[in-house]
Every structure is written in C-alpha cells, then in structure tokens.
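Trainee: the sequence and its predicted three-dimensional model are supplied below.
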Amino acid sequence: MKFEKVLTDDPIKEMWNRLDILSTISGAKKFLKERINEDSEISEEILEDKAKGIAFCIRSAREFFQTEIDHNMSTASISFYYGTFNFLSALLLADIENNYTLKDIEKFSSYGHGFKLFNNTDEEKILKRDNLIVNSNGFFYKFLKELNYDENLISMQGKYYSLEEVEEEEKYKIIDIKELISRIPELRNTFIEIFNEQPLYLNLNCRYNLTDQELFVKFPFDKNSPYLSDEDIYQILDWPNDIELSQKIETSRLKIITRDKINKNIIPDKKELHKSVLCYDCYIKPLLGIEDIFLIYFMFLYVLSIWTRYRPNLWREIVEGRFDIYRPLITKFLTSSERILPNIFLNKIYNRRFLFTGHSYLG
C-alpha cells in the first residue's frame, strides 16, 4: 500500500477536501478509467453510471458527516450511520470487477441493510441486553460476499423473530453490543475505565532470536491495560495451550518465550495491525472472521441508529438516566467516527495509507 502525507491544521476538513474530486462525476470517471486494464469488459454506459453513483455517495456521506456531535448525539448517531452506508456503497461502485450501479445498491437495500437487533429483556446489563445478528440478505450481506468473506460463517441462515428461536448451531453468531465496543481501539481509555478489563485487542512488539530459537513478545501495560492477563493474550491471539508464557519480568510489560519448534506465525503480521492516529497500533480479535475495523464501526453505528429511532426509553436512560455512564463512550465513539472513517475510506478507495497531520506531528 502506498503512503501519502497531507500537512494540515484541520485534518477533518482536509480529508473531505481530498475526497472532493471524487464527488464530481468527471473526477470519479477519471478515477475509474485509470483503474481499468485492457482486459476489462466494462462498458462506457456502466462506467458513466458508476461515476455518477460514486460522486453521489461521497456528496451524501459528506452531508451526513457535517452533523455536529455536541448537543446533537442522537442526530449524529443516525447521520454517521448513513454517511458510512454511503461510503460502503461507494466502495462497491468503485470496484471495476463488477457492473454495479446505484440501481443495484437500491436493490440490495430493498431487502434491508442486513442486520437485526434483538432485545433480551431478562438481561440486567444494557450492553448484554441487546444482541445483533447479520441476516442472510440485505446490503451488508451482499457487501461481505463481494469482499469474499465467508458469509455463512457470519450471517444467520434461518429466519428468527426472537433469540429463543435461534438454532443451537447458529448461536455463536449472536453478537452482544459489548463485543463490538471492545474491538474499537480508539475507545481504549474510556472502555477500560468503565469496564475495568482488557479490550479485545493488543499492542505488542516482538524479537526473534535465530541463534537460540526464541521468540520474545512484549505486551506493554501502558499501551494495553493494567488488567491484561495471560488468558486475555491467549484468547485474543487465539493461541493453543502448548505455548509457554513466562512470568512478568517488569511492572511495565509481559514477556512470552517459546523454545521448541517455534512458529513465528503465532504473531500477527504487521499488515494485520490496526493503525490509527487516535490509538496505538494493535491487533484486533476478529469478529466472526471480520477483521475490518470499518465494518465494526458500521455495525455499532447501526445499533446506535436503532436505539435513537426506535428505543426512546433506552436512549433516554443512556443520555440522562441510569445508563448515563455509557454516554461518554458513545460521544467518544462518534468523535472517533468523524475523524477516522473518512480517513479509512480514503485508504480503501485509493489503496494507499493517508496521514493527515500538522507539522508538529512529523517533527
């Protein structure tokens, strides 16, 4: 992936300025033409329709993301969801390997956006009370399929109207809301203060000693959490039990040493790490095979959009009632969404990493 640095005192504004050329039909068409190879069979008509769709989606996304978060948490929750929906739509349209146009996006969405939110009224904890499932139709299902995810591993194959109806073999696909939040590294400090536990991601660095056939992996507490345990490491990295974990060697970190038949594949590749200006580089535990933080954000934004529109009693409790401890978490999530989602979209559509920062950051 290529790298592009953009110096700016206003990263959010500059991201949209950088995207602005794709919000024009001629700019989007030029972008598509530069990606067509000589073997492509895409017609001029489809190219034109794709360009119109991309330009429209980006203009719509920009409009939705203009919502101020302060004193507008409800409106921002809905607007950012639809802004991200437009980003995902633009990514589908920008793929020259398909012939999709806005008509197809409309068709996919006619079956819904691909989610269902179930409420378990017996559950006391609010973030365990609501559960999300991915349907086997709708926009999100189609998006996963186009990205070559194993949609059968993620989406419910049966039609269910309550959690009790879910077949035993599909229950692992039920996602509680805390599972989503715990995979968003930009929320680290707030998440840790509220829940007093290690989130489902890890900052790590490693060194391989060829002479002694040892692999040293360090997990700094200050970049993870003071609650980080051996069990957390095994769970997040999905390690087998035969990997030996040494004692803590300093108050600031843990060290892992494996000696026999060492396998460096137990450590995530650098390409698998989430990189963001709002958090430390880290490995996020996949959710039903989903590794893309962009999709995790989209899923939680869907939850917020449902709460704000259809769960007024619950939403009031979050805003000013007995669940108001979660309000700062949601505010931080929306603030993070505003900053990093346009950035991730730029990374994806141009296939390069964009860094928007001031001169002091580079210094």
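Mentor: Now that the structure is in, tell me what you want to look at. These figures come from a predicted structure and were not determined experimentally.

Trainee: C-alpha from now on. contacts and neighbour counts both.
Mentor: Will do.

Trainee: list the contacts for the residue nearest the centre of the chain?
Mentor: When C-alpha atoms, centre = their mean is applied to the chain, the residue found nearest the centroid is Ile293 (2.1 Å). Neighbouring residues of Ile293 by C-alpha atoms under 8 Å, 6 or more residues apart in numbering: Arg183, Ile184, His274.

Trainee: buried members of the residues you listed into PyMOL, please.
Mentor: Selecting only the buried entries of those in PyMOL, with 16 or more other C-alpha atoms under 10 Å as the criterion:
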select buried, resi 183+184+274
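
Trainee: look at Gln198 and give its secondary structure.
Mentor: At Gln198 the chain is in coil, as set by DSSP: H, G, I helix; E, B strand; the rest coil.

Trainee: surely it is in contact with Phe219?
Mentor: No. Applying C-alpha atoms under 8 Å as the test, Gln198 and Phe219 come out as separate, 12.0 Å apart.

Trainee: which stretch of helix or strand covers the closest residue to Thr101 other than its chain neighbours?
Mentor: Leaving out its chain neighbours, the residue that sits closest to Thr101 by C-alpha to C-alpha, 6 or more residues apart in numbering is Lys50, at 5.2 Å. Applying DSSP states H and E as the criterion places Lys50 in helix 44-64.

Trainee: below is structure B, check it against A:
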Amino acid sequence: MADAGFEMRMRILHEAVDRHLIQPLRIHGWETCTAPASEEGEYIVVTAQKNGYSRSIAVLYTSAMENRHYRALDLSVDHIFTNGALNNVGSYAYGISTPVASIDQFPGTLIEWNKALAPTADSSIPPYRARAIRQITAESPLDAIWARLEQFASVRLAEKLIERRMAEGGVPRTPTPLSKKAEGLAFAIRNGADYFRSGTNESLSRRILSLYYGALALASADMLASPDGSANLDDVEGFTKFGHGLYTVPPITHDFGGLSVGVLASGFYPRWAAFLGHNISAYPTKKAKNQSDLHDLPTHTHASLGELLSAIPELGDLYLEVFDSAPSWVSPHYDVEANSTSVLFGRTERVGSTYVDLVDVSGRVSGSRLEAAGWPVAELTEIATESGGRSFRVRVDHDGHEYWDGALPLHRSAFLPSGTLILPVLAGASEYRTLALVVLYALSIVVRYLPSLWRRVEGGDWDHYLVLIRTAIGVFERVLPEEFLEAIIGERVLAHQR
C-alpha cells in the first residue's frame, strides 16, 4: 500500500504533468491518456495521439531513479522527462537511447511532433532578409520621410547609397562605373517627388494621375537603388517602351468594383514584379478585350478593382460597408495560450517556431484562402473568439529569424494599430506598393479614358464608392513614400510624430 509521502509526491507530479504536458497537448489538438502512477519508479506515463500519430512520454518525479527503471522505460516510451532540473542524470540514465530532459523543455518536443504531422509549408513569397531599422521622429513624419528620399536626388548621395547596399549585400564592384545607375536613381526620385507634390490641393482625378506617375517613378528608383536591379535609367525606359504591363477591362455589371485589371508579360510592371522575386512565366502576352476573354486566361493574372481594394488594410470598415465580399488581409497576433516558454537555468530556450493567431475582424475570410496564401505557416486551425470575426491559429517556423514576425511579409503603416498580412489578389504579389500601383493604374485609366464611369462615381449612382476611393488616395499619399523609402534604402523605417 502506498504511503502518504508517495501520494503527496504523485499529487505534485500529476499537477506538473497536467500543467506542462496535458494542457499544451490538448490546446494543440492532441488526445491524451494517463496511466496510473508507478509506485516503485515514481513516474507517470502519458500517451498522446493526433491524426493517427501516437507518442508516449514518461515523467519522473526525480531524475535520481534507479537505472533499471530507465532501462524499462527505454523500451516503452518515446521520451523521458523529469519534474525539475536534471541532477547528475548521467549516473542514473546510462545505457539507454531514449532522450531524457527536464519537463520545462517539453514545448520544443511538442513543436517537433506537430512539425512531423504538419511539416513547414513551402513559401511562395520572395525570401526575406533581416534589415536594419531607421527611426524617424518629427513633427511631420511625412515631411521627414520625403527629406530622406529627396536627399538621394543628389547623384553623389545616390551613388553612395548604391555602394553601401552593394557592400551590405556582398555584391562585388563591377568595372562599370556606378555613375549612370546613380544618375538614374537621382532622376527617378526627383521625378517621383515632383509628381507626388504636384497633386497636393488638386481635384481627386488630378491627385490620382499624379500619384500613379509618382509611384511609377519611385518603382523605377526601387530597381535602380538595388545592387541586383537596373543598371541605368535607359534600362527602365526600355521596359516602358512596351507599355506599363497592365490593362483594364470595363465591367459588364452595374458595379464599379467589377472593373478588371490584368497583367501582361511585357512592359514595366512584369519587369518590376520579376525584380521583386515573383514568377512571371504565366503572365499572358495579349490583353483581354472584354470580360469573356478573361475566362481564357489564368485566373491569378487578373483581378477586379474590388478585389484590389480589398487588399488595402487601411480602408477597414469603409471597404466592408461598400462590398459584401471578404477583405484580403488579416492581423497576426502572438497566441499566449498556444506558446510555452521553456526556461533552463534562467535562460529562455528558443525553438524556432511560434504560434500566431490570424484575426479577421470581418468574419468573411476563409481558412482555404489563408492556406493558399503562400506564407511560411502550418497547422491552420480555426479557434473560438469572443470579439467577433474569425480567428485562425497557425504555426510560424522562423529559423534564421529571432522572432516570428521576421519570417512574415508584414505590412505596417501609420493608419494601423499593428502589422497586417495581405493576401495575394493579383499574380501572387502581396507587396503593398505593387498593389497600390495597380489600383492607381486602374483609377488613372478610368479618370482619363472612361469619363462616363468616373462621373457616376463622383456624383452619380456609383457615388457610394467615392469616399472609399478618396480615402485610398489619402492613404497612398502618406504610406507610399514610406514604403518606397524602405525599399530604396534597404532598411525598415519607423516614423513617429514628435
């Protein structure tokens, strides 16, 4: 019969097993079965099962247990844990192959089991590298951002920037002088700044046109500033000889959001997309002339204006009032419940994976869209939420990055309380600046060549789109300069108002 001391020790052990093993396993969808405690060896065996995958764990009250018990468990369990630190464990756990660790290290084991069931997803997004952070604090953050952009309108500073980025990227200097590349970069930035500034205090239609051509110029600067980008301005101008690489198809329904935008294999946009790391092999060589023609093209090579606007997180509830369809963004947040931190001798053990909740405030985004987004996530599971909308838990594997957010293509802006993830809506691209450029292209076509449609937006039966469009333009005027500054200098920018 067990003595009172044994019962007390097993009560302590059961509490530790429940806290460190059972609860995390159940949170992650594992079913558990706990065997009665071994009176002689003073340990508990837990069996965990999920999707036909089974693992058994023994948890010892102390590591100072006779070797015969270790040898017996070596034949029957997959892992041995001890309740507390390992004290001279080599004197007891010898002659076995089963790993022995402190129970505090179970989170890492659980993640490895989860990875065996749901391997790291292949990411279709271009590889991301850690970047330096540039802090900007000013009375007017936008003016401060433009000051840092416009300094590279100096050929001397533009060349200095290119040299620095080549050194940081480990790109050797070529015999070809950098002066032409620097001259092109300086010109593109001056051109972009002029266009952005010329639209200030103008009508909405003129602001749209100015922003589009300004964004086009800064996209050119994006390529010219990169060591791997265009060699000079002539290269960039060569792209545009074949057009902008985009086209529009008017809607056949009574819906402004049904205006379609498609990509082409030639012109500026596909060259920029390829520079950003996107596969453009499926881009069509011919434009669709009407909505029927779009059915013959790969679906991902065209999108409606409504779908493009759905990928602008700053529009938020304004988008949801105008459209009944789902937005194309979610907000990722650290999942406190699903993450466990193991501490050994006062030091945090990093396991290279973190559980994150993808929050959709609209409740309209489906799990299948998130799975197809191409992000480096796995184990997508919808979880209950009390705040409305929908929430999906995912595992982010971030080897090579200290924190999970370094592995995801987060979009941040002054209009948002936290970072967002943008779902691809056109040709796999989810970079904010590419989507903004395409939206501006579509609106510029309407303003210039489809005045009958634009009149319906400005004061006709499509006027419910007007505030949405005006807001998008205001957002682009603030956010795009910061986005392009980050791309051009190769650093993350944090701009705050003093």
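Mentor: Thanks, I have the structure now. Since the model is a prediction, treat every value here as computed from it, not as a measurement.

Trainee: thinking again about what came up before, which residue in structure 2 aligns with the residue nearest to Thr101 of structure 1?
Mentor: In structure 2, Lys50 of structure 1 lines up with Lys181, judged by TM-score structural alignment.

Trainee: can you count the residues close to its match?
Mentor: Using other C-alpha atoms under 10 Å, Lys181 of structure 2 has 28 neighbouring residues.

Trainee: now find how far off-centre the host helix or strand of Tyr141 of structure 1 is within its chain.
Mentor: According to DSSP H and E, Tyr141 of structure 1 maps onto helix 139-146. Relative to its chain's centre, helix 139-146 of structure 1 lies at 15 Å (C-alpha atoms, centre = their mean, to the nearest Å).

Trainee: just tell me the aligned range of that helix in structure 2.
Mentor: Going by TM-score structural alignment: helix 139-146 of structure 1 matches residues 268-275.

Trainee: neighbouring contacts of that stretch?
Mentor: Contact partners of stretch 268-275 of structure 2, identified using C-alpha under 8 Å, 6+ apart, comprise 219, 223, 229, 236, 239-240, 242-246, 263-264, 279-280, 283, 429.

Trainee: stretch 72-84 of structure 1 now?
Mentor: For stretch 72-84 of structure 1, contacts defined as C-alpha under 8 Å, 6+ apart pick out 60-65, 67-69, 298, 301-302, 304-305, 308, 331, 334, 337-338, 341.

Trainee: returning to that earlier point: in the helix holding Lys50 of structure 1, what counts as buried?
Mentor: 47-62, 64.

Trainee: same check on stretch 168-182 of structure 1?
Mentor: For stretch 168-182 of structure 1, using 16+ other C-alpha under 10 Å, the buried residues are Lys173, Ile174, Ile175, Asp176, Ile177, Lys178, Glu179, Leu180, Ile181, Ser182.

Trainee: cool, and stretch 187-203 of structure 1?
Mentor: Under 16+ other C-alpha under 10 Å, the buried positions of stretch 187-203 of structure 1 are Leu187, Arg188, Thr190, Phe191, Ile192, Glu197, Gln198, Pro199, Leu200, Tyr201, Leu202, Asn203.

Trainee: what comes into contact with it?
Mentor: By C-alpha under 8 Å, 6+ apart, the list of residues contacting stretch 187-203 of structure 1 reads 181-183, 185, 219-220, 223-229, 232-233, 236, 279-285, 325, 328-329, 332-333.
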